[in-house]
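Student: I would like the atomic coordinates for the input below:
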Amino acid sequence: MPTLLPAETLLLEGPDATAFAQAQFSSAVNSLATGHWQFSAWLDPQGRVRALFHLARLADERYLLLLRGGDAAEMTDALRRFVFRAKLAVTALPPRALATGPALSLHAVIDDGESVSLGGDTHSLRIGAVGAGDDAWRLMQLHAGWPWLPTPLLGELLPPALSLHRLQAVAIDKGCYPGQEIVARLHFRGGHKRHLHRVTLSQATTAGNALHRDGRMVGCVLDVVAMNDGSEALVVLADDIAAQLSDAHSQPFDDDLALGIVTSWPA
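Tutor: Purely as a prediction, here's the structure:
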């Protein structure tokens, strides 16, 4: 049985919750309506993604963060260092089950008091569902190119590598936030040479693993879903290596791993 991913969540609550989130996170928080969610990220000053999450506005002054990798308690402790005199409470919630729910409009949020459902169009992601949860949602989100950040990759990747502009998780035209200068430079000047791909794999691997070719580190694995006839994964690859992968399971990597690109996404 695969290990099910828990829901690592935290709450931002108080009169200054919106202003705090707008100043710290990379998305356009001010435009997020109550009852909706958006992708967002918390970047370090060098622009690297230290946390990626669904940001759901449950009420005017109440936000729920569902982390796509990482530990809610650790992020809560780190965020509290920036609260200062703001009228704001940052609270880590106990890990809960994640389960696949029925189809719900993309970015819609339903909070019934016991669980929260985040709309993914073809499905919903239920936080706090009764029971042990499931991971059927993972393949649908992998196909959509929704990254998940395993622990070894927290604080290692820049937004273009995760296609965060496509997911509207980074805003170019909002005020300052950590890493904003790097985000703007990469957006307007380009030059980043690693991007996101959905791939098939010839053998099992683990999320967080590095990908090597002739001894050179050329990418990393974000998420893996085992299938009956192999595995599918989201990976970040160097652009020159991705350009060489024209057929499925071509161009072996080190350790005899073969990889075929199914879909590629821009920054």
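Student: contacts, neighbours, all on C-alpha from now
Tutor: Fine.
Student: for the stretch 51-200 of the chain, what spans make up the helices?
Tutor: Ranges of helices within the stretch 51-200 of the chain are 72-80, 136-143, 180-189, based on DSSP state H, counting those that start in this stretch.
Student: May I see these organised as TSV, with distance to residue 35 and mean neighbour count added?
Tutor: Below are the helices of the stretch 51-200 of the chain laid out as TSV (distance: least, Cα to Cα, whole Å; neighbours: other Cα atoms under 10 Å):
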stretch	distance to residue 35	mean neighbour count
helix 72-80	22	16
helix 136-143	21	17
helix 180-189	27	16
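Student: Ok, which of these comes nearest residue 267?
Tutor: With Cα to Cα as the criterion, residue 267 lies closest to helix 180-189 of these, at 8.3 Å.
Student: Touching that closest one from outside, list them.
Tutor: Residues from elsewhere that reach helix 180-189 (Cα atoms under 8 Å, 6 or more residues apart in numbering): 26, 46-47, 159-160, 170, 172, 192.
Student: Of the helices of the stretch 51-200 of the chain, which is nearest residue 219?
Tutor: Minimum separation from residue 219 across these (Cα to Cα) falls at helix 136-143, 17.1 Å.
Student: In a strand, residue 11, correct?
Tutor: Yes: Residue 11 sits within a strand when classified using DSSP: H, G, I helix; E, B strand; the rest coil.
Student: Let's see this one next, to set against the first:
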Amino acid sequence: MWTRLPSSALRVTGADRTDFVHGQMTGDLRGAPTPGVVPCAFLNVRGQIEQFAYAYKRPDDIYLHLGAGEAQALAARLKRYIIFDQVELHDLSDTLRTVHVWQQDVPGWDAAGPAAQQWTLGGSLVLGGRVGRGAEGGVDLHYLARDEQAVLEALGGEERPLSELSALRVAAGLPDVLADDFVGALPQEVGLDVGGPLTAISYRKGCYVGQEIMARIEARGQTRFHLARLLGTGLPSHTDIHQGERVVGRTGQSADGAVLARLRREIADGDTVQVGGVQATVQWIPHA
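Tutor: Next up, the predicted model:
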């Protein structure tokens, strides 16, 4: 089974590409293997998320896979920091397509191999990344739009709607920064911290925009908000959460009787809250 992912993409080339991108993102790109894939966020000076991406480190370039419509904003941000760096940015949003294959049964994919792999499928060059989106295992498969028919025919299997994949993601407690509208939150508030369901930050790498705030949070040990799952019938997406008269958080994308939420830490597991007039039960997402 596979699902089409609304996507955009940047390709970063040039001699300084790895050091340049590494110095902008929260993940440790420099320490990743080649090939490798690193989930990461790009922050503002207050440590709040502006974009989320999966960064693929390849021998000749860095490929940044983002949500739909995100590449242009990230390119504009990155261009502001190019001074003497030998770096070039290429927006591939119109030329690439991405599907998520629910299990690691992609023809040509080595389930025991590295997290990022490149091979030929249906006569076309494809890039795969081991990316968790709710299904057990799972591979993001990237290919040229012009080769889509040949790639999908060679892939085989059944296409499933994005809503079904989203339900699996929410049930697994995996945040999606764009779909859940977590832009503007701190990474630690929405499950992107070390030990969270989607680790996208390193506290041991060099400086980057927002790094000082991340260091302060690491020293303090926690934030006021944390990632939770709310359970209930008909829960609305992107809606304020109330406990009594007080706003205590906001929901992400609702899917199949559950919704992820950025919620105040003092709310107890099993507590009842209100979302747009609908009652919901709090279930905290475990953090290692």
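Student: that older thread, looking at the helices of the stretch 51-200 of structure 1, which is nearest to residue 64 of structure 1?
Tutor: Closest of the helices of the stretch 51-200 of structure 1 to residue 64 of structure 1 is helix 72-80, at 11.2 Å (criterion: Cα to Cα).
Student: distance from that closest one to structure 2 after superposition?
Tutor: Once the two are superposed, helix 72-80 of structure 1 sits an average of 1.4 Å from its aligned residues in structure 2 (mean Cα distance after the TM-score superposition for structure 1).
Student: ok, of the contacts of helix 180-189 of structure 1, which come out buried?
Tutor: 26, 47, 159-160, 170, 172 (16 or more other Cα atoms under 10 Å).
Student: Next, the buried residues of stretch 174-190 of structure 2.
Tutor: Under the neighbour-count criterion of 16+ other Cα under 10 Å, stretch 174-190 of structure 2 has 174-183, 185-190 buried.
Student: Strands along the stretch 1-150 of structure 1, start to end?
Tutor: Assigned by DSSP state E, counting those that start in this stretch, the strands in the stretch 1-150 of structure 1 fall at 9-13, 36-43, 49-59, 62-67, 89-92, 98-101, 109-111, 116-119, 124-127.
Student: What spatial separation is found between residue 87 of structure 2 and residue 194 of structure 2?
Tutor: Relative to residue 194 of structure 2, residue 87 of structure 2 is positioned 29 Å away (Cα to Cα, to the nearest Å).
Student: for residue 67 of structure 2, same thing?
Tutor: Distance of residue 67 of structure 2 to residue 194 of structure 2, computed by Cα to Cα: 22 Å.
Student: before we move on, what about residue 55 of structure 2?
Tutor: Note on residue 55 of structure 2: its distance to residue 194 of structure 2, by Cα to Cα, is 17 Å.
Student: which residues in the stretch 151-288 of structure 2 form strands?
Tutor: Ranges of strands within the stretch 151-288 of structure 2 are 225-231, 240-243, 246-255, 258-264, 272-275, 278-284, based on DSSP E, counting those that start in this stretch.
Student: Which part of structure 1 matches the longest one?
Tutor: Residues 216-225 of structure 1 are matched to strand 246-255 of structure 2 when aligned by TM-score structural alignment.
Student: mind listing what's buried in stretch 16-32 of structure 1?
Tutor: Buried residues in stretch 16-32 of structure 1, counted by 16+ other Cα under 10 Å: 16-18, 20-29, 32.
Student: oh sorry, the question was meant for stretch 209-219 of structure 1
Tutor: Under the neighbour-count criterion of 16+ other Cα under 10 Å, stretch 209-219 of structure 1 has 209-213, 218-219 buried.
Student: Mind putting these into JSON lines with distance to residue 109 of structure 1?
Tutor: Formatted as JSON lines, the buried residues of stretch 209-219 of structure 1 follow (distance: Cα to Cα, whole Å):
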{"residue": "209", "distance to residue 109 of structure 1": "33"}
{"residue": "210", "distance to residue 109 of structure 1": "35"}
{"residue": "211", "distance to residue 109 of structure 1": "36"}
{"residue": "212", "distance to residue 109 of structure 1": "40"}
{"residue": "213", "distance to residue 109 of structure 1": "43"}
{"residue": "218", "distance to residue 109 of structure 1": "38"}
{"residue": "219", "distance to residue 109 of structure 1": "34"}
